[in-house]
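S.K.: Sequence and predicted structure, then a few things I'm wondering about:
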Amino acid sequence: MPMTRLTRRAWLAAALSSLAGCSALDVLNAVSKSDASVSTLGLAYGDNPRQKLDVYRPVRPMAGPARAVVFFYGGSWREGARTDYAFVGEALAATGAIAMVVDYRLYPEVSYPGFLEDCAAATAFAQHWLAQQGYAGARLFVAGHSAGAYNAAMLATDSRWLGAHGLGTESLSGWIGMAGPYNFLPIQAADILPVFNHPHETQDSQPLFHVDQRWQPPALLLTGERDAYVDVRRNTLSLAERLMKYRHPVELKVYPRLDHKTLVAALASPLKFLGPVLSDVADFLAKA
């Protein structure tokens, strides 16, 4: 007998308990494949083997100027691969946006700020590539989940990183942070201490402290109320409040049913029933 819709949903939801494992991500990618995008894989934005990205171009683009999203995955800056997040590229392309899923160097190959330098280089590459492909007027966004959301936040709030490539934060039409750590000193997790050069961590490594009266690109902050990994109050809510304090455009979405893993998993087409994450992202992109 064919699997019923309810049974399929229950099976997929159960698989999320091991989402960090490659097998679960492989399954999610397999069931998320669609004909909504055309992919170009393995574009190099640097000489290191990890300095590559995959592009997912929408078959049906959004109306008006093209929107392009450079996406950074999480993994505590210690693990992850762009191929594990093909479902994110597929999902963003399904909204009509050009998606770029980025690999970047991880600890112990680099510590802070090496991964930010890679993310900035990838974003600069994306802008040049878009222009070469006929999308010179594209609206450019950076986005990420967990550690990747931190990377996106730093590129959007701290001009040092894009500035190294002759770009300013004003080159971004917006940024999207999903369950990101934005205010995490002193570091509590032992495995993160060496990533940020303990005992020499600095406050300027925290996105929260780069938000002031200077111009900031619009932000969409997403988090799951059940997140037990990244403290929602200390990170997402405090960043939203600081952005609002300085009257920067910010949208905040807190999903009552979602946790750290299911927040990003809900982007996948078979798991959209978990929460309106993808539609909220699509609405944010469409406003640019």
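M.R.: Cool, got the structure.
S.K.: When you work out contacts or count neighbours from here on, use the C-alpha atoms and nothing else.
M.R.: Noted.
S.K.: excluding its backbone neighbours, what's nearest residue 127?
M.R.: In this structure, residue 127 finds its nearest non-sequential neighbour in residue 140, 7.5 Å apart by C-alpha to C-alpha, 6 or more residues apart in numbering.
S.K.: Surely the one you found is within a strand?
M.R.: Yes. With DSSP: H, G, I helix; E, B strand; the rest coil as the criterion, residue 140 is part of a strand.
S.K.: Quick check, it in contact with residue 170.
M.R.: No. Counting by C-alpha atoms under 8 Å, residue 140 does not reach residue 170; the two are 10.0 Å apart.
S.K.: more neighbours, those two?
M.R.: residue 140 (24 against 14; other C-alpha atoms under 10 Å).
S.K.: show me the residues around the more buried one that make contact.
M.R.: By C-alpha atoms under 8 Å, 6 or more residues apart in numbering, the residues touching residue 140 are 67, 68, 69, 70, 127, 171, 172, 173, 174.
S.K.: let's bring in a second one:
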Amino acid sequence: MRRLVLSLLLLLGACSPVWLLNATVPFGAMRAETGIAYGPLARQKLDIYRPATQTGPAPMVVFFYGGNWRTGERGHYRFIASVLTRRGVVVVIPDYREYPEAAFPGFVEDGAAATAWAAAHAAEYGADPRAIYLAGHSAGAHIALMLALNPAYLARAGYDRGRLAGAIGLAGPYDFVPAEYPDVQPVFAPAADQRQTQPVTFADAGAPRMLLATGTGDTTVMPRNTRSLAAAVTAAGGQVQARYYPEVAHAGILMAITPLFRRRAPVLADVMAFIGR
């Protein structure tokens, strides 16, 4: 059945995997406010999604999308908001400056500014300021975990890292050498010390609790990134849960969140259990 649905979507002219994922989820159960500025620049905007019906303050997830720090738009990830709002979560999806407009640490600084804005306005959108989670996929997971592990970024944006309820990384690159990847090297070239670009460098006991998940079939961002960061955080005395989904590929970990592919891996169940704690 899943193959049939995908074939029909492709015949209709869908060329983007993200378009396909958006086509598989309903959007009627949420309220959206889009294009909200969290800074003065064109890419410093975010969308906020709320459950259609809500009783009491909800947890908030600030989700950073991937795209090799070069591509991506917040509107393409409405499927994330649809799935989470149906489970009572307020979802914030920011854009951030991408290369070549900005290199490291510009996109991390944008992530910090978006997080600080979301926290300051959480109550206005029905969210609990004490239950704010950072999350991301791929390059977005790198941003989320840099913010969770290096408190300086959020502090400069006016937010205390200690107020975060948790961080969720899906198939993130946390421990790699940028110079070894020609397409990534210029993105991180401004950093005099390349170790300062890696979340694993900042593993410490003061970080918020973490859920790190990846697929064993991921050949884009190798699972060793998750293993390395989980081991470093554990060694430092931090709280981390690591999940490895058999044979799931890089995009597959996001696909498994949607209803059509949910049987592939319990990604959504693990995320909601983590937030529920």
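M.R.: Arrived safely. Computed from a predicted structure; not experimentally measured.
S.K.: Map the residue nearest to residue 127 of structure 1 across to structure 2 for me.
M.R.: Taking TM-score structural alignment, the alignment pairs residue 140 of structure 1 with residue 132 from structure 2.
S.K.: For residue 275 of structure 2, see how far away that match is.
M.R.: Applying C-alpha to C-alpha, to the nearest Å, the value for residue 132 of structure 2 to residue 275 of structure 2 is 9 Å.
S.K.: anything in contact with each of the two?
M.R.: Counting by C-alpha under 8 Å, 6+ apart, the residues touching both residue 132 of structure 2 and residue 275 are 59, 166.
S.K.: tell me the helices in structure 1, going along the chain?
M.R.: 5-15, 22-32, 86-94, 114-132, 147-157, 159-163, 238-245, 260-265, 277-286 (DSSP state H).
S.K.: Rebuild those helices as JSON lines, extending it with mean neighbour count and distance to residue 252 of structure 1.
M.R.: Output for the helices of structure 1, formatted as JSON lines (neighbours: other C-alpha atoms under 10 Å; distance: least, C-alpha to C-alpha, whole Å):
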{"stretch": "helix 5-15", "mean neighbour count": "13", "distance to residue 252 of structure 1": "25"}
{"stretch": "helix 22-32", "mean neighbour count": "17", "distance to residue 252 of structure 1": "26"}
{"stretch": "helix 86-94", "mean neighbour count": "27", "distance to residue 252 of structure 1": "19"}
{"stretch": "helix 114-132", "mean neighbour count": "20", "distance to residue 252 of structure 1": "24"}
{"stretch": "helix 147-157", "mean neighbour count": "27", "distance to residue 252 of structure 1": "14"}
{"stretch": "helix 159-163", "mean neighbour count": "19", "distance to residue 252 of structure 1": "23"}
{"stretch": "helix 238-245", "mean neighbour count": "17", "distance to residue 252 of structure 1": "7"}
{"stretch": "helix 260-265", "mean neighbour count": "24", "distance to residue 252 of structure 1": "14"}
{"stretch": "helix 277-286", "mean neighbour count": "18", "distance to residue 252 of structure 1": "10"}
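S.K.: Out of these, flag the one nearest residue 105 of structure 1.
M.R.: helix 114-132 (5.6 Å; C-alpha to C-alpha).
S.K.: Mean distance of the closest one to its aligned residues in structure 2, please.
M.R.: Superposed on structure 2, helix 114-132 of structure 1 shows a mean distance to its aligned partners of 0.9 Å (mean C-alpha distance after the TM-score superposition for structure 1).
S.K.: What is that helix packed up against?
M.R.: For helix 114-132 of structure 1, the elements it packs on are strand 67-72, strand 98-102, helix 147-157, helix 159-163, judged by 3 or more C-alpha pairs under 8 Å, 6 or more residues apart in numbering; DSSP states H and E.
S.K.: May I see the ones you listed arranged in a markdown table, with distance to residue 198 of structure 1 as well?
M.R.: Output for these, formatted as a markdown table (distance: least, C-alpha to C-alpha, whole Å):
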| stretch | distance to residue 198 of structure 1 |
| --- | --- |
| strand 67-72 | 24 |
| strand 98-102 | 26 |
| helix 147-157 | 17 |
| helix 159-163 | 21 |
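S.K.: Of all those, which one comes closest to residue 50 of structure 1?
M.R.: strand 98-102 (8.9 Å).
S.K.: Report the angle between the closest one and strand 67-72.
M.R.: Put simply, strand 98-102 of structure 1 runs at 10 degrees to strand 67-72, going by axes from the mean of the first three to the mean of the last three C-alpha atoms, to 10 degrees.
S.K.: Average separation of strand 98-102 of structure 1 from the aligned part of structure 2, please.
M.R.: Superposed on structure 2, strand 98-102 of structure 1 shows a mean distance of 0.8 Å to its aligned residues (mean C-alpha distance after the TM-score superposition for structure 1).
S.K.: which residues touch that strand?
M.R.: Contacts of strand 98-102 of structure 1 (C-alpha under 8 Å, 6+ apart): 51-58, 61, 66-73, 82, 85-86, 88-90, 92-93, 119, 122, 126.
S.K.: just stretch 9-25 of structure 1 next, same as before
M.R.: With contact meaning C-alpha under 8 Å, 6+ apart, stretch 9-25 of structure 1 is reached by 84, 85, 261, 262, 265, 270, 271.
S.K.: can we see that at 7 Å?
M.R.: Here stretch 9-25 of structure 1 makes contact (C-alpha atoms under 7 Å, 6 or more residues apart in numbering) with 84, 261, 262.
S.K.: what's the answer for stretch 54-61 of structure 1, then?
M.R.: Outside stretch 54-61 of structure 1, the residues within contact range by C-alpha under 7 Å, 6+ apart are 36-43, 89-90, 93-94, 96-102.
S.K.: Quick one: residues contacting the corresponding residue of structure 1 for residue 122 of structure 2.
M.R.: Using TM-score structural alignment, the partner of residue 122 of structure 2 in structure 1 is residue 130. Residues in contact with residue 130 of structure 1, defined by C-alpha under 7 Å, 6+ apart, are residue 136.
S.K.: redo that, cut-off 10 Å
M.R.: Going by C-alpha atoms under 10 Å, 6 or more residues apart in numbering, residue 130 of structure 1 touches 66, 68, 98, 136, 137, 138, 140.
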